[in-house]
Structure formats: structure tokens, C-alpha cells
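Participant: Just need the structure, nothing else, for what follows:
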Amino acid sequence: MTQASNINALMRSLIWPIYIPAILTASAQTAILVLLPLYVLELGHSPAIAALVLGLRGLGQLMGDIPAGIAAGKLGDKACLMLGMAGYTLGYGLVAVSSDPILLGLGAMIAGCGMSFALIGRQAYVSARSASQERGRVMAMMAGAMRVGAFIGPLAGGLLASSAGYPVAFSVLVVVCLIALAVVAVCAEKGEPEPSHESHSISAIGAVLVEYRQEFLSAGVAMMALQFMRAARVALIPLAGSAMGLEVDTIGFVVAAGAAVDSLMFIPAGIIMDRWGRKAAAGPSLVLFATGIALLGWADSHAALLASAVLIGFANGLSSGLVMVLGADFAPEKGRSRFLGVWKLVADSGHAGAPMAISGLLGVASLLACSQVVAVCGMAGFWVMAKHMRETLVKHP
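Facilitator: Next up is the predicted model:
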């Protein structure tokens, strides 16, 4: 069987257990990212509180990374996937019935934890079934599926919230996640847990950080910067739109437009990673992302906001699947799930830190200042990647 036939067969086998649930949960996840801060603002709270509530989702994601890696190792990748879908459902269910910022933040945190389980479960599932020279395209396709959901979610969520109200929109997201849970339960193959002698103790996790410190201090730091920008744009675009006085459905359209461009890039991103290397995708993505975030701070009209969102979407699309691919590349055969949990924890530190940083900055500075700080962090990540990260693509004849 040719290499093309192999990868096509592999991708077909992943449609129902991985790609379809990824579309469903990504649509719910990106809808909540747009709607939740706007809902908090509608309830009469400040932009800083809105960013803080959204930031608790990132904190939940951070808290879930190590337990998710342990769950994938001890229970298998399918069980980890199902726990992730259940976390999404429970978290969004709490958001749907709450109007108190504390409970909204708790729901966001639970959903963030569910996201960790879902992503690590997918990464472990795909890593176990793909080779290095296939992994860029397979992971990019998974990221592309998530980007299709990212296009649908804000658009549908914005229309639902403006026509039927926020609680109804949140309730629809719960149903979407329940469908994803059912699809995984029926279609995913049961993966083998790692051998019981594999240690998942705190000392073992510390040993991973020590053994792979070069990878974490180079690629890990660069991916922290990328995740920092990804999380920051989620808060900055809706807040910038709200500051201009744009309606929720218009803001949803702006986010969806950026997501549409983003979703067109996953195939080129996968080809770039598998043909020219991971760094060939990472470099342009980080630079263009930082540029788009910097321009976002200067946007003073609907058109300028839209242009910034589209540039950011293009840059993000260039890095489709990059964090997952690098994690799978660096992960050893023995203790893969444990490594992936630590890898995701390091990368998600940037994701969790962005909303908190923005919330703090908004208390003392402007939206413009916030965007420039984020852009500088992105360029710092590019420098670390270019100077210190080794190329992980392994080509076989």
C-alpha cells in the first residue's frame, strides 16, 4: 500500500471517533468563548470581570492537563475522550442555568477541564496510530475539524443569543456536547492502557520535566507564546467589538470570519509540517499572529476589526495542529500519556495566563496596551523557537 493510501485510510478511520466530535465540541467551545464575556457584560459587570470569568476556563484547562494524561495512561484514550465530553456537557450545563459570575466561572472552569481530557485523549488516540511523516497532516486535519467548528460556533451562537437569549444558546451547546459524547462512545476504538508499572506520581512527572527540559525550554516556551496569543485574541476581539458598540451578532460574524480563514489553512499547514518541517509552519505563524494582535489594538472601526481578525485567523491556521504534532513528536513510546499531559500543561500555561493577564492589565491600562503586550510576548516566542527549538520532522524513504 502506498504512503498516500496509508494516510487516506488512517484519516477515514478517524472521521467518526475524532473529527466529527472535534467539530461538535469546537463549535460549542468557540460559541461560549464569544458569548460568555458578552453575557457577563450584559449582566452589568465590567470588562475586567468578563475577562476573569473567561480566564477561569483556561485555569480549568490547566488543572485538567496532568489528570488527563494520567487518565489516558491508566484508563485508555477512549475513556479519556469520554470524560472530556462529559466535562464539556457539565460545564456548559452550569453556565446555561446560572447568572452569577462565580457560577459562570465555575462552569467555564469545568468545561476547560473537560477540554484537557478531550484534547489529550485525541492526541493519544492519533499518536498511537500515526507515523512521524503522517502526523503533521493527520493532526492538522484534526485541528482543521476544530476550526470548522470554530467557524460554525460563533456565528450560530451569536444568532441564537440575539434572537432567543443567552440561556437558550447555552442550552443548545449542552445538546451538541451530548451528541459528541454519544458519537465517541459508539465509534471510538478502545485503546490499551499503558502498563500498570508505569508511574504517574508527582516525582515521575517531575522526572519528565527534567529529562526533557531542553524540549520544554525551547519548543515548550514557543508554544506557550502561541497559546498565550490564541487565548488573548479570544478575549480581545469581543471586548474590542463591544468597546466600539457593535451588536453581539456582528461580533459573532467578525469572529466567524477569522475562523473561516483559519479553517482554510489546515491542509496547507499539514503539508508544510510534513514536507518542510515543523519550524517552517511555526515561524510565519508566530510573526503574523503577533502582527495581527498588535493591529487589533489600533482597530477603530468594524472594517479594521474584521481585517485584524482575518489576519489573526490566517496566522492561527498556519499553526493548525502544531502544538499536538510537536507533543507527539517529542513523546517517548514508554510513558507517552504522561509526557503528553506535562507537555500540554506547559503549553496551556500560556493559554491560562492570557485572560488573567488581560484582566489585570485592563484594570490599569487600555485595550491598546493589552494588545501590544501580547504581541511582544508572541515575538519573544518566535525568537525562542527560531534560535533554540530543534526540528522534529523525521523523513523516511
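
Participant: C-alpha from now on. contacts and neighbour counts both.
Facilitator: Noted.

Participant: what helices or strands is the lengthiest helix in the chain leaning on?
Facilitator: Counting residues, the longest helix found in the chain (DSSP state H) is helix 132-164. Applying 3 or more Cα pairs under 8 Å, 6 or more residues apart in numbering; DSSP states H and E, one finds that helix 132-164 contacts helix 3-13, helix 20-42, helix 101-127, helix 166-187, helix 248-263, helix 266-275, helix 322-330.

Participant: I'd like those helices laid out as a markdown table, including mean neighbour count and distance to residue 226.
Facilitator: Compiled in a markdown table, the helices and strands packed on helix 132-164 are given as follows (neighbours: other Cα atoms under 10 Å; distance: least, Cα to Cα, whole Å):
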| stretch | mean neighbour count | distance to residue 226 |
| --- | --- | --- |
| helix 3-13 | 13 | 26 |
| helix 20-42 | 24 | 17 |
| helix 101-127 | 26 | 17 |
| helix 166-187 | 19 | 27 |
| helix 248-263 | 24 | 15 |
| helix 266-275 | 23 | 15 |
| helix 322-330 | 24 | 9 |
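
Participant: Sequence B follows; please return its structure for comparison with A:
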Amino acid sequence: MSVADRADSVGARDVLWRFGPMVYLPTLLFALGEGAVIPLIPIIAAQLGAGVATAALVASALVVGQLSGNIPAGWAVARFGERRTMAAAGTISLAGVVGMVFAPGLAVFAVSVLLIGFCAAAFGLARHSFMATRVPLSFRARALSLLGGTFRLGMFVGPFAAAALLAVFGDERAAVWFFGVCLAATVVLVLVGPDPEERFAPAPPAAASAPLVRGDAETEDTGEVVTGSIPTLGRDGVLRTMWRHRGVLSRLGIAAASLSGVRSARQVVLPLWGVSIGLDAQTIALVVGVSGAIDFALFYASGQVMDRFGRLWAALPAMVLMGAGFLALAFTHDLPDAAMWFAMFAAVLGVGNGLSSGILLTLGADVAPPSDPAPFLGSWRTLTDAGGAASPLLVSAVAAVSSLSVATGVMGVVGLLGALAFVRWVPRFVPRHG
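Facilitator: Below is the predicted model of the structure:
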């Protein structure tokens, strides 16, 4: 029985519950450990002799590893399957943890961080590919929003776990060992738990996961939605997959990258803005924390909206809220009540970010070839990760030559342009369903 037929008989909640030990729990463990380590990477790098700029560069190795790992991960998932790729990524990440703990110098530590980022890309793509092929279209967005929410929960709780470990052991490397324990538990769970690839076989393309952009093996992706029967496709390589689907990647993919960029800019702009208007660290942390709490509270609502009304009904409000929030914030720096405006627009950005939870995962699953999604998703995730990595650099560059207010306004314009791109390309590549 396909997962679509099972969904009809047991309901969406029961099927999502069955994914818990296969997808959601490993995701939580991986994100919990990674969230504990990320804040401490620059600190450990500084202990190994790095200056401020070098420590920031070492911390960015995690993002560089993830960017460079997406496309190879697409090849690995297509060749070896989701379960083996997840287990291998977790095991290799353990080598990175050992390297971080026992690094004799900065170079070994940086390579270890890069390796963990590379493996995080493989782990994430394997989960994404599994959900894209096993979850029925009728509640795909809810399932993927829950996946995104699980990751956010781990990243939110991780720093608190690191703080507790520091209080007990007084050594930053205790958090790295904690990441290692999480990774070991993840690998065990993936290997000894029920095999998701056997328990939930991929649904037939014509049933549960009909592609929203189609084409046969000899047809290039021109960007138009093609109707008709769905052929059985052979597995294409990563580069050929990128070329065949260059239309959707260069259009909807760029819109998705703009969303990722605006999200990433929020994490950079809000703390800098608080410092710039003279707030103390405790107040800034409180405002950013409340914004994050609003963001986390809305993650499942985003999936509900996308499944019931269509993808655009979540993507457009999210981008408009974040774009307008950044743009309005840019004009409040020198106002008498700057702190009040900062808190208010931080909340607006939290609402917008919460409404965007799961959108990138869902759109990627929607437009991926159902017979072999992994190579396409590798390209899709590379685009979105590149958007997220580029926006802090853009904020830094504009602020350096002008001001933080101008940089914030630029990100607002990026958000509003991204909203227009979603209006233009989502209906073309992802016809309304829900």
C-alpha cells in the first residue's frame, strides 16, 4: 500500500507521527548538538590563537562546508539512498568532532568545522529527499514545516545546553563532546530504527507526488508547466539535472534564495541595530529572544496555510512582512523612541520569519523530479544556502560604505523584490493546490 493510500485510511496526523523516529527525532538530535557547538566555534578558535577576523572566518567554515556539500550530497542520496547517506554523514561528523576536540592548531580545527558543515548538508538533503518522495501532496507542507520546526527547536535549545555544560565543566569542549553524543545517538537511531525506505516506499508519481514541473528525459526545462502523462525517468547525474531544470532554478530558485537571504539578514541586523541605538546586551538578547519565540510559535501555522490555500499564501505575506519590516526599521534609528520601534519591528520580522517556516523545503519538494529528487534538491539547497550566506556579507559591505540604516533598507528592498518574484514564479511552477 502506498503512503497516499495509508494517509487516506489513517489520516495525516498518524502518518506524520510515524515519521517521528525516522526523520524528526534524528533531526532534533543533530540540530541540538550543532546548536550547542555553533556559538562556541569562534571562542575555541580564539583559544587556538585566532584573532577576531580569523575566528569569524573559522566560524564561516561551517556555512562554506554546507554550501559545498549540497551537490555531492545529492549524488550520494541518489546513489546510496537516504538512510545510508544519513548514517555516513553522522559517522563522518564524529570524526569532525574528534578533530575539534583534539585539534593541535587552528588549521585542523577549521578543517574539522568545514567537515561538519559538509556532513550537515548531506544529512539535511537526505531528510528533504525522503520527505519529498514519501509524504502525500495533501499535507506535504505541514510535514516539511514540522521538519523545519524540529530543526529550529534543536538550534534554539542547543545554546542553553551549551551554557549548562559550561557551568558544570568550565570547558568549551564539553559542548563539542555533547555534539558527539548527539551524533552517536543519531547514527544508532538511523541504523537500528525502522527503515523508512522500506516502511514507506515512494508514492507513484501520478498519485501522491505528481511533479508540478514535468518533462521527459529528452525535454529541457524551458520554464513552462507541461501537462500530460508522466514518464518513468532514468536517473540523471547532478550536472545534467541542473541543466534540465535550469528554468525553475534560475527563476523560482532565485526567489527562494532571496527569502533565505532576508532570513539570514534578520539574525545579523537585529543585534547590530540594538548596539547601534545604545541598548545594553541584556535588552538586545530579550528583544531577539522574543522575536525568535514568535518565529518558533508560527512554524506549523505556515504548513497549514500552504496545504489549505496554496504556497503563495504563506510565501507572499512572509516576504512582505520581512521586507516592509526592514524598510520601516531603517527610518527609525534616530527617532526619540528608537528602542520601542526596534522591539516592534523585531516582532514583525519574527512573524514574517515564522510564516516562512518550511516554505523552501516545500517548494523544493514541489518542483523536484519525483522519480529522482536528490540531485535537483542538491542544486536547490545550494541556491538557498548561498542566499543565506551572501546576505550578511551584503549587510556588512553596505554598512561599511554607508550606514547600518542604509544596509537595513537594502535588505527591505531585497525582501519586497523577492515577494514580487514569488508572485511571478510560484503560480507558474507550482499551480495552486491545497
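
Participant: What would you report as the TM-score here?
Facilitator: Overlay of the two chains. TM-score (TM-score structural alignment, normalised by the length of structure 1): 0.82; 390 aligned residues with a Cα RMSD of 3.7 Å.

Participant: Which positions in the longest helix of structure 1 come out as buried?
Facilitator: 132-161 (16 or more other Cα atoms under 10 Å).

Participant: that older thread, now the helices and strands packed on helix 132-164 of structure 1 as CSV including distance to residue 292 of structure 1?
Facilitator: As requested, those are arranged in CSV below (distance: least, Cα to Cα, whole Å):
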stretch, distance to residue 292 of structure 1
helix 3-13, 32
helix 20-42, 18
helix 101-127, 26
helix 166-187, 29
helix 248-263, 11
helix 266-275, 18
helix 322-330, 19
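
Participant: Please name whichever of these is nearest to residue 311 of structure 1.
Facilitator: When those are compared by Cα to Cα, helix 248-263 sits nearest residue 311 of structure 1, at 7.3 Å.

Participant: Touching that closest one from outside, list them.
Facilitator: For helix 248-263 of structure 1, contacts defined as Cα atoms under 8 Å, 6 or more residues apart in numbering pick out 34, 38, 144-145, 147-148, 150-155, 157-159, 161-162, 237-238, 241-242, 305-306, 309-318.

Participant: got it, and stretch 181-197 of structure 2?
Facilitator: Outside stretch 181-197 of structure 2, the residues that reach it (Cα under 8 Å, 6+ apart) are 21-22, 26, 29-30, 32-33, 82-83, 86-87, 90-91, 93-94, 130.

Participant: And residue 174 of structure 2? What does it align with in structure 1?
Facilitator: Counting by TM-score structural alignment, residue 174 of structure 2 lines up with residue 168 in structure 1.

Participant: contacting residues for its match?
Facilitator: By Cα under 8 Å, 6+ apart, the contact set of residue 168 of structure 1 is 96, 160, 161.

Participant: let's go with 10 Å and repeat that
Facilitator: By Cα atoms under 10 Å, 6 or more residues apart in numbering, residue 168 of structure 1 lies in contact with 96, 97, 157, 160, 161.

Participant: Same check on residue 111 of structure 1?
Facilitator: If you count contacts by Cα under 10 Å, 6+ apart, then residue 111 of structure 1 has 29, 32, 56-58, 60-61, 64, 84-95, 105, 117 around it.
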